[in-house]
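# Predicted structure and sequence below. I'll ask about it afterward.
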Amino acid sequence: MEFILYLPVLIHIVCLTSNFHLTASDSFSGSITPQCHGDDMSMLLEFQNSFTIASSNPLAPSIPFPRPKVGSWKFDPDNQTSSNCCSWDGIECDEGTGRVMALDLSSSNLFGSINSSSSLFRLVHLQRLNLAFNHFNHSRIPSGFQFLSGLTHLNLSQSFFSGQVPPDIFTLTGMISLDFSGDLLELRSPGLASLAQNSTNLQFLNLDGVDILSPVPETLARLSSLRSLSLSGCRVQGVFPESIFQLPNLENLMLNHNVNLTVHLPAFNSISPLKTLGLLDTRLSGELPNSISNLKSLQGLELDSDNCNLTGSLPDSIENLRSLKSLIIRGCGLSGSIPSSFGSLTQLTYLDLSSNAFSLQNLSSLSWLWKLTNLQTLSLRETSLQGEIPSSIGKLSQLEILDLGDNRLSGLIPAQFLNLSQLERLLLDNNELSGHIPTWLSNMTQLTLINLQFNRLRGPVPVWITQLPNLTSLHLCFNQLNGIEDPDLSKNRSSTRDTVALPKLSSLGLASCNLREFPIFLQNHPNLELLDLNSNNFTEQVPLWMQNIGMHSLRSLNLSHNFLTGFDPSLKTLPWMNLQTFDITSNRFTGPPPRPSRFANLDTYLVPYNKLSGPFPRWICNLTSLVTLDLSFNNLRSSLPECLGNISMSLSVLNLQRNRFSGNIPQMYASGMQLKMIALGHNQLQGQLPRSLANCSMLEFIDLGNNKISDTFPSWLEPLPQLKVLILSHNKFHGVISRPGSLSGFQRLRIIDLSYNMFTGMLPEGYFQTWTSMKVVDPAAEKVTYLQARCRYGFYDFYMILINKGIHMYYPKVSQIFTAIDLSGNMFAGAIPNAIGDLQQLHLLNLSNNFLIGGIPSTIGGLSELESLDLSGNRLSGQIPWELAELNFLSFLNVSSNNLTGSIPRGPQFNTFTKSAFEGNPGLCGDIIYKKCSSPDVAESPAVEQDNSSWFWEIDWKVVLLGYGSGVAIGLVIENAFNSGKQAGLAAVIRRRLQNRQRQSRRIRRN
């Protein structure tokens, strides 16, 4: 499908190339071949000898119609034809003078380079030069073009020139057509402005892929002769000048794939000749104007971008674009409904309106759609369609691609699909379709892709569907299917009559199809590239015959969420030589982690939630292309080798938590690392944090909780620009958290968990002021996205465990907008600063079990998003601020074990809290704790008798926490000190509290 999306661009390039041929041939059609000038012949032969003519073009198969033209150039004095260079392939001459005027050596298998002294630049009468689609070995474009002062057409596209375009080309004032498209050239200095200043006659300009990295100059709007402008993938930036849209002769404007280019669509005038407008992957904003109907010649309109911010709805006036053949308005957030006036666009062959916020509508209500009988591609993915697929769809008999995925379509797949005899790609995934997989699909022999995953289809997986002659991709995952149709085919037998040949199938997804045995029809399949069998009922070992599946082709294997115990013991290494993704998550594999082939270029290695054992596998250090590594939730032990830092250049995800690794965390040595997530929690790691983490500028997620790390607060991580999650709980971090080093310290941080360490001093008020992402919602996260890293075949979701609402809560996905602060179980002292109220996007706040004093700041009442608040186990005093009763989302509150007084506020949320949330505050009163207040506005203030033991209760259990946090030895020292004093019975009380605290800690670690 993606190739077809860019078809108009390819057509545009071909048009520019053919423009050379048409212009050249028109000049000489019907004329007698002139006699070549001798000087020109000598220079052509010299130019020929400066190249190697490759036997096959090194760019094939991307080169159109390769033909080594210069190979036929030969001078033979006895042959009048061969001695006339004007008759040689690719050359055209002036009729009167015999001088070479046009040289077309495109697709000629030329290999080598051209220097500035080349005889080419002595062909001073040259007007048209085409060297496109050759291989000039990454050399620079030579200087010398200033000698070709009459040059009007120059085509160097896709010729493997590199570096800056030489400035002498911009001195050619007669230039009409210029094509530098490719991926290796630069146009920095001079840039586009210089080109626009000198080439005032320019009609065709194609700079696709040329690295410009600057704004598009307003001076381009002075090129009144310009008919075609293509700047796709040039990294142009800034705001595109609207005046360029108004050029009087502009027919083609292609600005695709410039993600930092802002484009506002102007009011189009009625005389605009625009035929093609491509704005894929640009920053579109504003509205799609009604005046677009003035573009009567428009044939292709392409609007699509992750940054597309068009507002409003599709204008009805589009119906006036009767010449329109390709219409792509995808992912732009447009609202309203799809206008029925689209039925007037009868010339459409390509229609893609996917991923817009249209209102819910039945597919059957789009009666206008069935009038577009020329459609070859129809994509209405994620457009809020519901209801059944109507039989009228059979009228679109020319369809080659149909994509109705990510909607709410229901009912059966209609048999009228049989009328779509040209259909190659069928995508109906992520709907609510029911029934069996229809048998008539076996007659649709043109199908190359079938995607029916995530529906409600039932019955067995039919074996015939895998035998469609052209099928390369089949995805039936996550339906209600129940195994393979023919049970004999699922038995591991060697008889060839049970083996179905699958010569073309390369991608197969049968996840969650209730398979109990590996499909035997896959045996000896040579071409498979992707195999997804996750979430089935496979038990015991992976059968030995699986090693023959795509031994040289398999790139992705997913066997996760089954009951497999391992591979056959005879397999010392995985047999697949080109494996890139390996996933056996949530099985019962034992022994050491499976080792890939030494030839494999592994990108993703996922083996969590198994029973793997042994030391950290050192062969992982040799996987220099590894992006995602997850060994979590196993029984691996040993220290982490220093060589782990060798793969840090490519690594994006490192997840080793819930094992038994010990020793120090190794340094990450590489610079420019891509690491986004590091999770080493719930191990036995010790020592200090590796300071090299500060080099990981892409880091978003750090979880090192539940280890034995002894260090101070890592303020040196402040500059990390992307860090959003920092979990250091249950370690031996200690000391005072000083003020941040800058006003931008941890500015993207949204979740911080420092609970159960030994931090002292005041709460970090300075950081409350710098955590700006907790004050406002990140604009990039407004679409409720999750923290994740891209893998080769999908995404890896970050996950974590936090204490929320008094319980350990597992987050399988971490929302970009979730915010939390947990500083509980430390030795913070002093008052809660009012600045905490500035964190208005906070969802969770836990300051329990510290030494905090003073009142609860009323500013907490301004945390309108707060869901969980735990201030228990401190020495807070005063009243509970009535502002807390205004927190509409507060579903958990715990202020127990403080010195609070007065009446408990009333409100819809407060009335849902239980007595336990307030107990341990003798001075509180209210209906919730069944204690009447003497006055509605005056809190009861009972006199607490002070005796000789009152000093102990002021110390409270934090003394025990001090003993727990610093080791049993300190606890025993405190106990001996108490035994030496008057309070002989207090030592036993502290001992019991210490034991309870240790038991609680063990439960937390087990969870």
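Received it, and whenever you're ready, just let me know what you need.

# hey, let's count contacts and neighbours off CA atoms from now on
Will do.

# Who are the contact partners of the residue nearest in space to the middle of the chain?
When C-alpha atoms, centre = their mean is applied to the chain, the residue found nearest the centroid is R790 (5.0 Å). For R790, the contact set (C-alpha atoms under 8 Å, 6 or more residues apart in numbering) comprises Y796.

# Please compare the first structure with the one that follows:
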Amino acid sequence: MGSPLYLSISISLLNLLLLFFLVSSVRPLCHPDERSALLQFKESFVINNSASSSPDAHAKTESWKLERESGDCCSWDGVECDNGTGHVTGLNLGSSYLYGSIDSSSSLFHLVHLQRLNLADNVFENSKVPSEVRNLSRLTSLDLSYSEFSGQIPSEILELSELELLDLSGNSLKLGKTGFSSLLEKLTKLQGLYLTDVRISSSLPNILANFSSLKALILSNCDLRGEFPTGIFELPALQFLSLRSNPKLTGYLPDIQSNHPLLKLSLANTSFLGQLPESFGNFKSLEFLDINNCHFSGKLPCSLGNLTKLNYLDLSFNSFWRPIPPSVGNLKQFMTLDFSSNNFSGEIPSSIANLTQLVYLSLANNNFDRGTLSWLGTQINLTYLDLTNTGLSGKIPSALKNLTQITTLYLWSNRLEGQIPPWIGNLTKLTEIKFQENILSGPIPESIFKLENLELLYLHDNQLNGILKLDSFLELKYLTRLQLSGNNLSLLNTVGINATAPKFKILGLALCNLSEFPDFLRSQDELGFLELTGNNIHGQIPKWFLRVGKETLQYLNLGFNFLTRFEELPVVLPWTSLEVFKLRSNMFRGPLPHPPPSIVNYAFSNNSLSGEIPPILCNLSFLVALDLSDNNLTGMLPRCLVNQSDYLKVLNLRNNRFACAIPSTYTKSCGLRMMDLSQNQLKGRIPRSLAHCTKLEFLNLGNNLINDTFPSWLGTLPELKVLILRANGLHGVIGKPQAKSEFSNLQIIDLSDNSLRGKLPSEYFSIWVAMKLANTNSLSPYMNAHTSFQTSGYEWSNYDNLKVILANKGRDLVYEYLPDSMSAIDLSSNKFQGEIPEAIGDLKLTRVLNLSNNNITGHIPSSLGEITNLESLDLSRNKLLGEIPQHLANINFLEVFKVSYNNLEGPIPRGAQFDTFNNDSYEGNSRLCGYPLLKNCGNPKVLQPPPPLTSKEDEGISFKFGWKIVLTGYGVGLIIGLSHGYNFTTRKHEWFVKVVRKWQRFV
């Protein structure tokens, strides 16, 4: 039994322990001065529900009150205190609807014990980051993202040496004098650096590769430059890296160390290049990869299949090629896969059936284009390149039917063939299908009408056929975007007015064999895009049609039908938002309908319009392109078309009956790129003020009554490619150029059928650079005036192809689509004298050369044999003498050769193309001899036709001409882009137009 003293001591110790426990379990109240600072901070802002965008946003400061039950600031929402001292150490007011400004006097900076501060997702009205932030020297985490701060980041932020996380993203901030190197030298404990949208405008210092504790580096849209230090990829703790939207930043992916910890990587919209290394598969923890719109190339590494945790992969807009590796089927966690806009070939791998979690799949736009080929030529040493198998081919694989979770399926612009499989109707979650621009044939399967969730269906520009009822599409109640144009479909318009039809926003029914305007359009009041081109719609445009999309319609194309008039012609077309209106190639008569003020592109060509251009066109403030060609319009050219030239880029009034002078008051802000006033009765001189139109690429004033000298002053136009002044009253001598830069971009010049005299312009031949060196920067196979503009919800790209008439191959040829590689010189039917200069042989890209019907003397220069691209050479009806140079036999593409009616003598060259020309190429030269003439050259036997080509020789010539068809035969071959056609994108979805020859007459 214990003693009383022992019991007393034990009880005392127990009491002390109990007291200590009670004392230690009571959290101290916040300090009054810090509570006061918080309340002052609260009062400096108002609560505005539009100030935060997060769905979890709420007004945290509303709980900050002084009542007894809530007087302790440590219990307030967003406030965190130290359990030992009671000091405020954390303040999280992210997404709190705070609206107002903040400066250095703010009571916030009295909270000197703060370690964590989050003010993200509020509105601080373009406040500067206060220099007093240095008072918060204990901060380890500072988040000011997306709160409308502006100006330069203060140098005082460098004093926060304890920072482990710094997030200044989403503000209008500049790094300025602080400098990125200084930031890294001072803030050595950083583990997370988030500077999205901060203007750094410099390269990244190598010191960044020394931050071994760095876990997150987010530098999107920072105007980074130079080459990215590859050592950063070797950081042992790095999990998040984003450099997206820094187009001036270059770099490449090095060999990747084993089991790299990276979870998310985005290099999108940068200039990273090269191939993905085989060691890329060492990113085994990677969940998110976005490298779209870079310059990566080559084949995908098979090790890509090692990234089994990937759920998002975007490789779009690069130059990857060869087949997609089957190992992609190992990535079973995929929810998003985008391989679009590359150069993949072969069939879609069957292993894609394993990706059962896919929600979004795009394998679209993998056709090789000319721009990609030009770029590749600068990247690799091309010795052989087979372009016949580019683009994904084969049938739509049955493997896709396993993708039961898929909502978005894009396979457009490939070489897929066969039918659309019936099992497509089993993918019941599909909301968007884009199969356009393939070679798909057969009928549209009935099962597609079972896709009750379908919102978008693009099947245009295939070879689909069959008869369909329009009401089948109208039963898809969520369908708002439908494109069927450019197939061989026949749509039956059996449905009448249908108030329950879906409200379409995009509707393309071109070439659908419609014979009348579909009645269901009467209920369509939300349409933004409507295309009925190339149908069989006759007669007048009904009165009710003027109400279709009256407030929403932006694009309307009714071209290539048999329309004659409006049932009731309004004073101004009623569509208040209309920007593009095309009624080309119909049977409209009478005056030009008045467009609404919103119009940007107005195309009414190839009708029978008469009268004058109405003055209302002078009120079109946004007009970019006006095409009224091939009508019967008369009167004066409105001077306002000159005054509006700041905005006007395309003016085409070709083939009308205008009889006046060309307006002469073009200003220095002139934005014209294409002007065609040919085939009218225009008089006077070419206005000198056209020299202000420095963006002009195409000028055609041919077949008029212009009386002027050669406009050498047009040589100052840096972009001028085509100059056609044929069949006018030009006279005088073509002088010498004043500078070597004159007409530096000129590819086609036609001065034929005038009264020009003097010597041929040899000095110009020496400086026409564009006829000597190929343009490798062109992204289009055709010369066109490219215009683009944005509207609410859409981006329009317009390609106005340059149509010309050139004397080629013995006759006038109409070039509806002028190849960008085309170079031509036509000085025929003038009064030129003297010799043909040797310098003309330097114009090696010339394909048409016509000097006929002049007074040219001397010998045919052998240098003409250096123009190996020549297709047509006409030197007839001059006074040339001597022999035909044997060197001309080197011209393998020559199809037309005329030297008739000169004073030539001696033997006609043999070999290559010369063995194909007829007698009429040489008639009127009595002293010429040899095949094909009957007159021999001293040999008593009449010369016989050449022996037939051997198989090897035949193969050689076939090869050469095969390339000619590919590279120069675009006038009658594959048509890429639209003549007055549009690409447009909504904010979420893209629509790229790419038509083949069978549709070229309808665009």
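Perfect, thanks for sending it. From a predicted model like this one, the values you see are computed outputs, not experimental measurements.

# Next, the buried residues of the helix or strand hosting the residue nearest to the centre of structure 1.
Counting by DSSP states H and E, the element that carries R790 of structure 1 is strand 788-791. For strand 788-791 of structure 1, a neighbour-count test (16 or more other C-alpha atoms under 10 Å) marks 788-789 as buried.

# Not counting residues beside it along the chain, what's closest to L454 of structure 2?
Nearest non-adjacent residue to L454 of structure 2, counting by C-alpha to C-alpha, 6 or more residues apart in numbering: T431, 4.0 Å away.

# ok, now which ones touch the one you found?
Neighbouring residues of T431 of structure 2 by C-alpha under 8 Å, 6+ apart: 407-408, 451, 453-456.

# which residue lines up with it in structure 1?
In structure 1, the residue paired with T431 of structure 2 according to TM-score structural alignment is E424.

# and the gap between the residue lying closest to V88 of structure 2 once chain neighbours are set aside and G94 of structure 2?
Excluding its sequence neighbours, the residue lying closest to V88 of structure 2 (C-alpha to C-alpha, 6+ apart) is C81, at 4.3 Å. Plainly put, C81 of structure 2 is 17 Å away from G94 of structure 2 if you go by C-alpha to C-alpha, to the nearest Å.

# out of those two, which sits in the busier spot?
G94 (26 against 22; other C-alpha atoms under 10 Å).

# which one in structure 1 is aligned with the more buried one?
Match for G94 of structure 2 (TM-score structural alignment): S106.

# And A824 of structure 2, by the same measure?
Per TM-score structural alignment, A824 of structure 2 is aligned with A820.

# Next: P421 of structure 2.
Under the alignment (TM-score structural alignment), P421 of structure 2 pairs with P414 of structure 1.

# neighbours around its match, how many?
Counted by other C-alpha under 10 Å, the residues lying close to P414 of structure 1 total 15.

# repeat for P569 of structure 1
9.

# So it: helix, strand or coil?
Following DSSP: H, G, I helix; E, B strand; the rest coil, P569 of structure 1 is assigned to coil.

# and it, how far is that from L606 of structure 1?
Distance from P569 of structure 1 to L606 of structure 1, by C-alpha to C-alpha: 20 Å.

# just the strands in the stretch 301-450 of structure 2 please.
312-314, 319-322, 336-338, 343-347, 360-362, 391-395, 408-410, 415-418, 432-434, 439-442 (DSSP state E, counting those that start in this stretch).

# Quick one: these as CSV, columns for mean neighbour count and distance to L578 of structure 2 too.
Listed next are these as CSV, based on neighbours: other C-alpha atoms under 10 Å; distance: least, C-alpha to C-alpha, whole Å:
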stretch, mean neighbour count, distance to L578 of structure 2
strand 312-314, 20, 36
strand 319-322, 22, 38
strand 336-338, 21, 34
strand 343-347, 23, 37
strand 360-362, 20, 32
strand 391-395, 22, 36
strand 408-410, 20, 29
strand 415-418, 21, 35
strand 432-434, 21, 26
strand 439-442, 20, 33
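
# which one of the ones you listed lies closest to L183 of structure 2?
strand 312-314 (32.2 Å; C-alpha to C-alpha).

# What span of structure 1 is the closest one aligned with?
Across structure 1, the stretch matching strand 312-314 of structure 2 (TM-score structural alignment) is residues 326-328.

# Repeat that for stretch 897-906 of structure 2.
Using TM-score structural alignment, the residues of structure 1 aligned to stretch 897-906 of structure 2 are 893-902.

# which residues touch the matching stretch?
Counting by C-alpha under 8 Å, 6+ apart, 805, 868-880, 913, 916-925, 933, 938-941 sit against stretch 893-902 of structure 1.

# Please pick the buried ones from the residues you listed.
Buried among the contacts of stretch 893-902 of structure 1 (16+ other C-alpha under 10 Å): 805, 868-880, 913, 917-925, 933, 939-940.

# need the contact list for the counterpart of N206 of structure 1 in structure 2.
N206 of structure 1 maps onto Y194 in structure 2, with residues paired by TM-score structural alignment. Counting by C-alpha under 8 Å, 6+ apart, Y194 of structure 2 makes contact with 166-169, 216-219.
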